[in-house]
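Visitor: Predicted model and sequence follow; I will ask about them next.
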Amino acid sequence: MACRISELVLDCADPERLAEFWSKVLGYVELGREDDGGIEIGPPDAGFGGPQPTLVLSPSDDPRTGKLRLHIDVNATDRDQPAELERLLALGARPVDIGQDGTQTWHVLADPEGNEFCLLRRRLQPLGPPAP
C-alpha cells in the first residue's frame, strides 16, 4: 500500500488572512485551530482524510527567503481560466513574473503573503457540492 497526501502545511505570518484567502480559492472551510495559532482548512463535507488534502496555515516569524521548493497548482471547476483568473485576482492574488515568456498555458500568481501558485488551463470536475 502507498501513502497519500493528507495535508499540506504552509508556514505564514498571518494564518487568519491566508486561511480566509485559501478557503475562498478552494471552497474550503475552517476545520480546526491549534494552540499555536495554526488554522486547518479543508473540504466542507470530507475534512481531514478525505479525497483532497487539507491545508494547515502554521504561524511563523521566519521570513521567507528565495523561491518556494513546493507550490500549489489549481484548476477551475465551474468556469473557464480567464474567469477564474479574474476571481483569484479579486480575492487578493497577484500576478508574479518568474521568467515566463508568454507562451505558457498557466498563470503564475502569489497569495497575499507572496507564496507562488499556478492557475492551470484545464477545467476539472468538482469532487463534491460547492461550499456555501
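Guide: Cool, got the structure.

Visitor: Please make it C-alpha for all contacts and neighbour counts, starting now.
Guide: Fine.

Visitor: any idea how far Gly42 is from Tyr28?
Guide: As for Tyr28, its distance to Gly42 is 5 Å (criterion: C-alpha to C-alpha, to the nearest Å).

Visitor: Likewise for Gly102?
Guide: For Gly102, the distance to Gly42 equals 33 Å [C-alpha to C-alpha].

Visitor: who has more neighbours, these two?
Guide: Using other C-alpha atoms under 10 Å as the criterion, Gly102 and Gly42 rank with Gly42 on top: 26 against 8.

Visitor: second one coming, line it up with the first:
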Amino acid sequence: MTSRIGDLVVKTRDPDRLSRFWCAALGYEVSARDQTGVAISGAANASTILFERSDDNPGDGALHLDLCPTDRSQADELERLLSLGAKPTDVVPSGCWHVLADPEDNKFCLMAKRIPAEPADFHN
C-alpha cells in the first residue's frame, strides 16, 4: 500500500481571490469553505487544493504547480491564463515551459507537454 496526496496547501492572504483564479485555470470547483480557507476539487481522484489564510504568504515558495494543457496549444493556454490574471515573470521562457505568477505572485509553470483531460487509470 502506498500513500497519495490528499491536499495541496497554499498559504494565501486572500483564499477567495486565489481559489477563484485556480478554479478558472484548472476547471475545478469550490468543495469546502470555512474560516481557515477555501478548498477546490476537480475529478474524483484528483488532489484537493486548499487555500489557507495566512498573513505570511511567501509568494515564491518551495512548492509550485506545473500545468499542462489538455485541449489546446501551449500558446492558447498561455493566452487564457493571462486573461484570468496570471502574470509573466522575469524568467525567460525555455520553449518547453513558461514561468508565470498567480494573482498573489506564487510562481507556476505552463508546460508544452499536453496531457489527457481524464487522468490515467493506473489500476488496470
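Guide: Good, I have the coordinates. All values reported here derive from a predicted model rather than from experimental measurement.

Visitor: what's the TM-score here?
Guide: For this chain pair, the superposition-based TM-score is 0.89 by TM-score structural alignment, normalised by the length of the second structure; 119 aligned residues with a C-alpha RMSD of 1.6 Å.

Visitor: all strands for the first structure, in order.
Guide: When secondary structure is read from DSSP state E, the first structure shows strands at 7-12, 29-33, 39-42, 54-59, 72-74, 94-95, 107-110, 116-119.

Visitor: how about those strands, which one is nearest Gln125 of the first structure?
Guide: Proximity of the strands of the first structure to Gln125 of the first structure was assessed by C-alpha to C-alpha; the nearest stretch is strand 72-74, lying at 12.3 Å.

Visitor: Identify the residues contacting the closest one?
Guide: Glu116, Phe117, Cys118, Leu119, Leu120 (C-alpha atoms under 8 Å, 6 or more residues apart in numbering).

Visitor: Give the aligned equivalent of Ser41 of the second structure in the first structure.
Guide: Structural correspondence for Ser41 of the second structure with respect to the first structure (TM-score structural alignment): Gly42.

Visitor: how far away is its match from Pro59 of the first structure?
Guide: Gly42 of the first structure sits 18 Å away from Pro59 of the first structure, taking C-alpha to C-alpha as the criterion.

Visitor: Please apply the same query to Leu26 of the first structure.
Guide: In this structure, Leu26 of the first structure and Pro59 of the first structure are separated by 20 Å, where distance is defined by C-alpha to C-alpha.

Visitor: again with Glu86 of the first structure
Guide: Using C-alpha to C-alpha, one obtains 29 Å as the distance from Glu86 of the first structure to Pro59 of the first structure.

Visitor: Many thanks, I have nothing further to ask.
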